[in-house]
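Chemist: Provided below are the primary sequence and the corresponding predicted coordinates.
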Amino acid sequence: MADLSKMRQEYTSKGLEIEDLDKNPFKQFETWFNNALEAKLIEPNAFTLSTVGLDLKPSQRTVLLKMYDNTGFRFFSNYNSKKSEQIEQNPYVSAHFAWLGLERQVRIEGTIKKISKGESLKYFLSRPRGSQIGAWVSHQSQVVNSRTVLETKFDEMRKKFAKGEVPFPSFWGGYEIVPTYFEFWQGGLNRLHDRFVYELIDNNWEIYRLEP
């Protein structure tokens, strides 16, 4: 057994108080997200998406946040993927942002829904051409014999769509996570971390502190 008990990172931030927080969790997220951008953290828009299907077995994967506002958080995917299958079976999801360079984490819980085809198309047209072709190539989450198969399919699609725009695939598009719960976590000395929750109760965001 690998013994990792000696691995220890002491958190050094000055801590977090409720007075430091915006009353709107979306604005608080924006502040911390901008801090992550300013700190030049790697892929600050990457988050772990957790889904659970009818078999009650949780699945996790890293996806990239592409848009957010005061209603929700959006990312894009193949609608035939395992994540999409589980989303169809159970619309409750969890998202986790780990900005460890700032000794911070954000956890979001809520429901998820597809965005409109028009909104998905708008984003699809903004993607690099290679990414557009890649959406046609990958049967996401399906077994494939080798990378060569994917590269061959990519070349075939590249030739097929050589003239004009790459068409929008009907099996691809965006999702929006609509939060009902946020947790903002700030590392603290002696493992006394600061954790604040925003919970949507009767259409109002209630804020409270959790023990570490």
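Modeler: Happy to help now that I have it. Numbers count the residues shown, from 1 in each chain.

Chemist: make it CA atoms for all contacts and neighbour counts henceforth
Modeler: Will do.

Chemist: hey, where'd the helices end up in the chain?
Modeler: Secondary structure of the chain by DSSP state H: the helices cover 25-38, 82-89, 117-126, 129-137, 147-160.

Chemist: for residue 61, which of those is the nearest?
Modeler: Among the helices of the chain, helix 82-89 comes nearest to residue 61, with 8.5 Å by CA to CA.

Chemist: just the buried residues of the closest one, please?
Modeler: 82-84, 86-88 (16 or more other CA atoms under 10 Å).

Chemist: swap in stretch 110-124?
Modeler: In terms of neighbour count (16+ other CA under 10 Å), stretch 110-124 has its buried residues at 110-112, 114-115, 120-121, 124.

Chemist: closest one to residue 27 out of the buried residues of helix 82-89, please.
Modeler: So of those, ranked by how close each gets to residue 27 (CA to CA), first place is residue 87, at 26.7 Å.

Chemist: dump the residue contacts of that closest one.
Modeler: 51-53, 93, 112 (CA atoms under 8 Å, 6 or more residues apart in numbering).

Chemist: identify the farthest-apart pair in these.
Modeler: Greatest spatial distance among the contacts of residue 87 (CA to CA): 53 and 112, at 13.3 Å.

Chemist: which one (most neighbours) among the contacts of residue 87?
Modeler: Counting neighbours by other CA atoms under 10 Å, residue 51 comes out on top of the contacts of residue 87 with 24 neighbours.

Chemist: quick one: that one and residue 151, what's the gap?
Modeler: 30 Å (CA to CA, to the nearest Å).

Chemist: ranges for the strands of this protein?
Modeler: 46-52, 58-64, 67-68, 73-78, 92-99, 104-114, 172-186, 194-201, 204-210 (DSSP state E).

Chemist: ok, which of those comes nearest residue 27?
Modeler: strand 67-68 (10.6 Å).

Chemist: contacts for the closest one?
Modeler: Residues from elsewhere that reach strand 67-68, judged by CA under 8 Å, 6+ apart: 73-75.

Chemist: and the comparison structure, right after this:
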Amino acid sequence: MPSAQPPVAVLSARGIHVSIAGSPVLRGVDLHGEPGAVTVIAGPNGAGKSTLLEVLAGTRAPSAGTIEDRSATRAFVPQRAAVSEALPLTLRDVVTIGAWGRAGPWRRLDRAARRAVDDAVERLDLAALQRSPFGALSGGQRQRALLAQGLARGADVLLLDEPTTALDADSAERILDAVRAEADRGAAVVCVSHDHALIDAADLVVRLEAGRVVAARRAVPSPRA
């Protein structure tokens, strides 16, 4: 019986090269985000992982190579350690920005969009902090809020940069569950991570070293009874 073929990638990077200030950061990298799958980009610091994610998100142009995007929507959750305490937004305001793709910036959200925001807040255990100023939150709380923003968008592609960094075990587990749930609903999830739990839970792991892909492995499906 022929083996099942992997689904067609919804976001593909082919032959990606990036140089910053004249120094090569990515060297001919290929990566494919598949619907319903979690792909983790792993590797040492300085390997080019976050740069590759920025290229996939469209926030950095490659020096060479191509990006093929079949998705209708993408959500990019960067790793941000510092936010001004003067930022006049509550945690719920930040999450609500993720739902603008459903209604448009500053427009009144419809019932489905409000429900998406409520669900994202609950999934990341942030309900008690909804009215807190975003700038006053801890780093871990901000990271969960930014991920909740991405979840509220309901995007075809979810791009995450170190989503579990500096989080306690319970928060990291919630994020891992949310990442898995996004893939289960059909999203292509691509994460940069050093987290062994997230790497172990991935469907595909791509390892970068010095800007090159040195290994890629697909998870072996667990036998079913």
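Modeler: Received the coordinates, thanks. Please read all numbers here as calculations on a predicted model, not as lab measurements.

Chemist: work out the TM-score between the chains.
Modeler: Overlay of the two chains. TM-score (TM-score structural alignment, normalised by the length of structure 1): 0.26; 98 aligned residues with a CA RMSD of 5.9 Å.

Chemist: before we move on, the earlier item: closest one of the contacts of strand 67-68 of structure 1 to residue 179 of structure 1?
Modeler: After measuring these against residue 179 of structure 1 - CA to CA - the closest member comes out as residue 73, at 8.2 Å.

Chemist: closest one to residue 38 of structure 1 among the strands of structure 1?
Modeler: Per CA to CA, nearest to residue 38 of structure 1 of the strands of structure 1: strand 92-99, 12.0 Å.

Chemist: what packs against the closest one?
Modeler: strand 46-52, strand 104-114 (3 or more CA pairs under 8 Å, 6 or more residues apart in numbering; DSSP states H and E).

Chemist: under a three-state scheme, what state does the residue lying closest to residue 120 of structure 2 once chain neighbours are set aside occupy?
Modeler: With CA to CA, 6 or more residues apart in numbering as the criterion, residue 120 of structure 2 has its nearest non-adjacent residue at 4.9 Å, and that residue is residue 148. Three-state call for residue 148 of structure 2 (DSSP: H, G, I helix; E, B strand; the rest coil): helix.

Chemist: any idea how far residue 148 of structure 2 is from residue 33 of structure 2?
Modeler: Following CA to CA, the distance that separates residue 148 of structure 2 from residue 33 of structure 2 is 21 Å.

Chemist: how about residue 196 of structure 2?
Modeler: Distance, residue 196 of structure 2 to residue 33 of structure 2, by CA to CA: 20 Å.

Chemist: how about residue 95 of structure 2?
Modeler: Using CA to CA, we find residue 95 of structure 2 at a distance of 24 Å from residue 33 of structure 2.

Chemist: please apply the same query to residue 68 of structure 2.
Modeler: Relative to residue 33 of structure 2, residue 68 of structure 2 is positioned 10 Å away (criterion: CA to CA).

Chemist: can you tell me which of the contacts of strand 67-68 of structure 1 lies nearest to residue 181 of structure 1?
Modeler: residue 73 (12.8 Å).

Chemist: coming back round to it: how about JSON lines for the buried residues of helix 82-89 of structure 1, with distance to residue 104 of structure 1 added?
Modeler: Output for these, formatted as JSON lines (distance: CA to CA, whole Å):
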{"residue": "82", "distance to residue 104 of structure 1": "29"}
{"residue": "83", "distance to residue 104 of structure 1": "26"}
{"residue": "84", "distance to residue 104 of structure 1": "29"}
{"residue": "86", "distance to residue 104 of structure 1": "29"}
{"residue": "87", "distance to residue 104 of structure 1": "27"}
{"residue": "88", "distance to residue 104 of structure 1": "31"}
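
Chemist: tell me the one of those residues nearest residue 179 of structure 1?
Modeler: Once CA to CA is applied, the member of those that ends up nearest residue 179 of structure 1 is residue 87, at 15.0 Å.

Chemist: I'd like the distance between that closest one and residue 73 of structure 1.
Modeler: 15 Å.

Chemist: one more: residue 126 of structure 1?
Modeler: The gap separating residue 126 of structure 1 from residue 73 of structure 1 is 18 Å, by CA to CA.

Chemist: if you count surrounding residues, which of those two has more?
Modeler: Neighbours around residue 126 of structure 1 and residue 73, counted as other CA under 10 Å, are more numerous at residue 73. The numbers are 19 against 10.

Chemist: wouldn't residue 50 of structure 2 be in contact with residue 191 here?
Modeler: No. Under the criterion of CA atoms under 8 Å, residue 50 of structure 2 makes no contact with residue 191, lying 9.3 Å away.

Chemist: spit out the residues that contact those two alike.
Modeler: By CA under 8 Å, 6+ apart, the residues touching both residue 50 of structure 2 and residue 191 are residue 161.

Chemist: higher neighbour count, these two?
Modeler: Looking at residue 50 of structure 2 and residue 191 with other CA under 10 Å, you find the greater number of neighbours at residue 191, namely 26 against 20.
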